[in-house]
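Chemist: any chance you could fold what I've pasted below:
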Amino acid sequence: MNTMLLSGKRHYFTKASNSFFFIILIVLCIFQNPIEATFDYFSYFDEILALFGFFYLILHHKKIKRKTQKVSLMLFFFLLLGLISSIMNPIQPISIIIFDAFLNIKFFIAIIYGVSLTSHLNSRPIAKTLEIIIVCLAILTALSYVTNIFSAGGYRYGIKVLCLFFTHPSSLASACVTMLGFLFIFEQRNQKLVLFSILLVGMMTLTMRTKAIAAAGVFFFFLISQKKGTKNRISLWQIIFAVFLVVIIGWDQFQYYIVQNDSMARSALLTTSIRIAKDCFPLGAGFGTFGSYFSAVSYSPLYYKYGISGVYGLSTNYTNFISDSFYQMILGTTGVLGFTFYVSILFNILMIFKKKCGDCRYFYAFLFPFIYLIICSIGESAFVNSLAIPIAICMGYAYKLLDRGNYD
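Modeler: Model prediction:
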């Protein structure tokens, strides 16, 4: 009797302590951007989380099932192709190549870190923490429109842009997406799930970022179009309509920044990435040479070679828009082959979740953040952005719960 009682207390304490540390992790993930803006050393937070995932992959690679082994193998070949290209095109120093290579794969490693997290938790205190954070942010949102307490966001379409204490509206939108994912995992009561989801999607929309508005539209579309009581499968017509919805919402921005304006950084990066892919067919120019943060740290000579070093945001004096793209970076640095592998990896991850989803909200905890990143990838660094790492952890943890028993 005493042994059973002691065992029960240990089990309770373990779940309580796990829940406590999980709450800390979620809070740090949500407020990563404002904390990083205050404490410079916190900028390595996402890299540290990704490294945990890397060590877990090494120590527990035998637990990775056949379907995830396929993704791991494709990721390995993507990395190998980029390194071969970097050797064939010795443009950047070895340190830049290594750092940029890690930048390209850290999203997937962060998913593995999410898988490594324990599922022995108490959902209620985690859900309660999320509820409190969402309510506080909602109150601050209301205050920001009544007063000028937060005015850094400016105006778009005549509407005040919501930014709160985040450094950029996109950072707030990413935090909302992270909370939305974890909310679907831990909130057990449907009424509260709907209420707090609406609050989060509303705050996303008020950031007035096209990608956030498009993601909000897709979010409501999938919820409304899903038949109650059926398995959470994605049908072809849902995918077609979701793509149509995103195109309609973002068409003006897409035309202005990417298609019709060669003086814009994104448009210049797109046309140049295609030229690089042709000139360096099929492997690209190598890691750290184009469209990434590290291509600005060690300013890549390719920007001079292809005549875009004078474009606003791509110059040596002002490099803020160099990493303002994603597919352009992948195409330019790893070529057609690397681009094909990367897109295939994303598709296979979606298929793994699609085949596992039943009557379970864990699938939505994966789907909505993933859709948001897909939309973001059209016009920003998306999957290699530090703000994508909390989203990746949420996706990985959702997979763990769907595949419960294979990792604990």
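
Chemist: from here on, just use CA atoms for contacts and neighbour counts.
Modeler: Fine.

Chemist: now the strands for the stretch 301-408 of the chain?
Modeler: Using DSSP state E, counting those that start in this stretch, no strands are found in the stretch 301-408 of the chain.

Chemist: one more: the stretch 151-300 of the chain?
Modeler: For the stretch 151-300 of the chain, the strands defined by DSSP E, counting those that start in this stretch occupy 155-156, 159-160.

Chemist: so which elements touch the last one?
Modeler: For strand 159-160, not one helix or strand is in contact under the criterion 3 or more CA pairs under 8 Å, 6 or more residues apart in numbering; DSSP states H and E.

Chemist: and the nearest residue to Glu187 once chain neighbours are set aside, how close does it get to Leu49?
Modeler: Once flanking residues are discounted, Glu187 sits nearest to Ala127: 5.2 Å by CA to CA, 6 or more residues apart in numbering. From Ala127 across to Leu49, the span is 22 Å (CA to CA, to the nearest Å).

Chemist: what number of residues lie near Ile91?
Modeler: Look at Ile91: counted by other CA atoms under 10 Å, it has 18 neighbours.

Chemist: also Phe347?
Modeler: The burial count for Phe347: 12, using other CA under 10 Å.

Chemist: related to what we said a few turns ago, can I get the strands of the stretch 151-300 of the chain in TSV with mean neighbour count and distance to Ser43?
Modeler: Formatted as TSV, the strands of the stretch 151-300 of the chain follow (neighbours: other CA atoms under 10 Å; distance: least, CA to CA, whole Å):
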stretch	mean neighbour count	distance to Ser43
strand 155-156	12	28
strand 159-160	14	29
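
Chemist: want to put them side by side, so please do this one too:
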Amino acid sequence: MSRYTVVCRTKKYGVKAIITIAILFILILFEVLGGRSYFDEILGLCSMLYMILLLFARRLTNEDKISVLLLLTVICIGVLSNIYSKINVSLYSILIDLVVESKFLWVFFGAKYFVTQVEMKDVSRILRPFAKLFAVTAMIFALISQVVNIGMTGSERYGLKEFKFFFPMSFQFLAVAMVAVAVISNKQSRKNYRYYICMCIALILATKSSPLLFSVFFLILLVYFKKREELKTSTLVILGILVLILGTFQIQTYLLNENAPRYLFFYYGGKTANTYFPFGAGFSTFGSDQAARNYSELYFRYGFNGLFGMNQKDGSFLSDTFWAMALGQFGWIGFALYVIVYIRIFNSIKKVKLNLEQRAFCYAAYAAQLIHAVGSAILSSSAGVISAIAIGMVLGGSYSKNRNKK
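Modeler: Take a look at the predicted model:
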């Protein structure tokens, strides 16, 4: 099957590869500028329609077909929850939240099927020099920032200054770092390790839990997959213990503290799921950005309007967690199905033929974002969409290679 190409000097690049790079560039530009845009929501909506078309055209693998159907079921449960609870009946608000809270998965699947092996090769050829430069300069500036204030650091933790590079927040830096690692890992080489080390040093100096987890997971798995091809249960247990050790501060401060906003969201998320069982409260009602913007009726009921960072004037903590949102809005059944979709994606990584660097990246990047979602809304953010594209296009290239063999 022929493909559309763009000729640059003497080299040809696929149009789909150019589109992928353009999408990444726009998303990253908005992260650097720090301004809010609806580009990631538009991308999420387009990806949803794209995957539904592929579903009806029977172009999905059986595994992905089940995951997409489960995701559509969760969305239906969310809408039914709105009808059942009657807390938010604004069609516009519901549709916006519907896209926002599912866009990570839609964009992941979209990238996986849009970016084939050929496109991934083109993307890597174009972006590899920039990715390497990004890794090296990030490490250099991260080290300099520890002794000289060059405007790339934030708060201080563990005696180290939080390095953000030229992004407003460290999680945005992590998302772009994931793209860089995804691009570099497409062609396995021992020389790549120098760039991985540079990237991980810069991310560790970000001092936040998600960059730290990704770096540690990635480096450990790079060594692990040199000796073993599959991730064993015992290894997952060890990594889980490592998560608890590295996240002790966050767990004690945010999840075990009864006055912490994240604790309150998990507590009242369960209470909401019980109140509106078997459904939840519905889209735009609890823990989401739309619920904060419209200041949900539930927040008055739970007394959030009298709490710092959770009231109508200052709602900085109102959309600070993802999983609690899913529990409150979709209920116990919808939450369980939602979690199953994410678990199915994690399990699917081992079924794809990847080189060891790609395998280490996919596991580390995906796990880091899922864990990060406990204490943030990363999976419904534009930065999360960037990481979804990075993971999706790595898996997509290998999936297309496997399909072509069949």
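
Chemist: about what we covered before: just put the strands of the stretch 151-300 of the first structure in CSV and tack on distance to Ala382 of the first structure.
Modeler: Formatted as CSV, the strands of the stretch 151-300 of the first structure follow (distance: least, CA to CA, whole Å):
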stretch, distance to Ala382 of the first structure
strand 155-156, 22
strand 159-160, 24
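
Chemist: who wins for proximity to Ile352 of the first structure among those?
Modeler: Nearest of the strands of the stretch 151-300 of the first structure to Ile352 of the first structure, taken as CA to CA: strand 155-156 at 38.5 Å.

Chemist: give me the mean distance between the closest one and the second structure.
Modeler: Its aligned residues in the second structure lie a mean 1.3 Å from strand 155-156 of the first structure after superposition (mean CA distance after the TM-score superposition for the first structure).

Chemist: centre of the chain to that strand, how far?
Modeler: When distances are taken as CA atoms, centre = their mean, to the nearest Å, strand 155-156 of the first structure is centred 25 Å away from the chain's centroid.

Chemist: stretch 284-291 of the second structure now?
Modeler: With CA atoms, centre = their mean as the basis, stretch 284-291 of the second structure stands 19 Å off its chain's centre.

Chemist: identify the residue range in the first structure corresponding to it.
Modeler: Stretch 284-291 of the second structure lines up with residues 288-295 of the first structure when matched by TM-score structural alignment.

Chemist: between the two ends of the matching stretch, what distance do you get?
Modeler: 5 Å.

Chemist: that stretch: which residues count as buried?
Modeler: Gly288, Thr289, Phe290, Gly291, Ser292, Tyr293, Phe294, Ser295 (16 or more other CA atoms under 10 Å).

Chemist: just these now: which is nearest Val161 of the first structure?
Modeler: Tyr293 (26.4 Å).

Chemist: surely that closest one meets Ile322?
Modeler: Yes - taking contacts as CA atoms under 8 Å, Tyr293 of the first structure lies within contact range of Ile322: 6.9 Å.

Chemist: intersection of neighbour lists for these two?
Modeler: By CA atoms under 8 Å, 6 or more residues apart in numbering, Tyr293 of the first structure and Ile322 have no common neighbours.

Chemist: next, count neighbours for Arg209 of the first structure.
Modeler: Here the number of neighbours of Arg209 of the first structure (other CA under 10 Å) works out to 19.

Chemist: without its sequence neighbours, what residue ends up closest to it?
Modeler: Ser170 is the one closest to Arg209 of the first structure (CA to CA, 6+ apart), at 6.9 Å.

Chemist: circling back: which stretch among the strands of the stretch 151-300 of the first structure comes nearest Phe21 of the first structure?
Modeler: strand 159-160 (36.4 Å).

Chemist: now that closest one on the second structure. Mean distance?
Modeler: Mean for strand 159-160 of the first structure is 1.3 Å (mean CA distance after the TM-score superposition for the first structure).
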